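In: Fold the stuff below for me.
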Amino acid sequence: MNTKLLVLAAASVLALAACKNTAEGAKEDAAAAAAATEQAVADAEQAAADAAANTEQAADEMAADVADATDEAAATTESALDSAAASVQDAAANTKDAVKDAAADAAGAVKDAAAKAEEAAKN
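Out: Take a look at the predicted model:
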């Protein structure tokens, strides 16, 4: 009976020791999990900050690209307007010359007709 009590007492001491080790292990595991959670939160905050910075940089680059494209379109439009204005001036000059030539031809024809009429009147 003493042996049984001794074995039972030893088993109880071992069970209590195991419970204490389990409780300590659980505390350590909980502390490690808390530290890992804190690190994950810090990593997520850093990732969010990096994403915000990248988004801001991309927006700035896009704005610069839009400004460049607008400037280029304005320059192209200005060039096209200058070219159109030059074409209109050329057309106006050509029209003036054509009218001048037509008037000269008409004057010559009138002069010739007058001369023929005069000649016919003499005969």
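
In: make it CA atoms for all contacts and neighbour counts henceforth
Out: Noted.

In: tell me the secondary structure for residue 84?
Out: For residue 84, the secondary-structure state derived from DSSP: H, G, I helix; E, B strand; the rest coil is helix.

In: if I look at it, how far off is residue 77?
Out: 10 Å (C-alpha to C-alpha, to the nearest Å).

In: Residue 121 in helix, strand or coil?
Out: Put simply, residue 121 is helix when judged by three-state DSSP.

In: what's around it, how many residues?
Out: By the measure other C-alpha atoms under 10 Å, the count of residues near residue 121 is 8.

In: Which stretches in this protein count as helices?
Out: Taking DSSP state H, the helices of the chain run over residues 2-122.

In: structure for this one too, so we can compare:
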Amino acid sequence: MKKLSIILCVLFSIFSLSACDVNEGGPEELGENIEETVEDVGNDIEDACEEAKASMKAKDTDC
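Out: Sure, this is the predicted structure:
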């Protein structure tokens, strides 16, 4: 489950970054897009971790 979550997050990141057009907004916008993508991936990983812990009926579901 953990490997699948990581793979999905990496693929999401690649597709998100490939959708960026560097010529439109310049380096600043590209940096903001990268920052947002990294934050989204972190949230996705945390959500996947919490779901995995909940499915295993762990007492502490925070990640």
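
In: Can you pull the TM-score for these?
Out: After superposition, the two chains reach a TM-score (TM-score structural alignment, normalised by the length of structure 2) of 0.51; 35 aligned residues with a C-alpha RMSD of 1.8 Å.

In: Would you mind finding the match for residue 45 of structure 2 in structure 1?
Out: Taking TM-score structural alignment, the alignment pairs residue 45 of structure 2 with residue 23 from structure 1.

In: ditto for residue 32 of structure 2
Out: Aligned partner of residue 32 of structure 2 by TM-score structural alignment: residue 10.

In: what about that match, how many residues close to it?
Out: Using other C-alpha under 10 Å, residue 10 of structure 1 is surrounded by 12 other residues.

In: cool, the one 10 residues further on as well?
Out: Around residue 20 of structure 1 there are 12 other residues, counting by other C-alpha under 10 Å.

In: what separates it from residue 8 of structure 1, distance-wise?
Out: 18 Å.

In: Name the nearest residue to the most centrally placed residue in structure 2, ignoring sequence neighbours.
Out: By C-alpha atoms, centre = their mean, structure 2 has its centre lying nearest to residue 41, at 1.1 Å. Once flanking residues are discounted, residue 41 of structure 2 sits nearest to residue 9: 5.6 Å by C-alpha to C-alpha, 6 or more residues apart in numbering.
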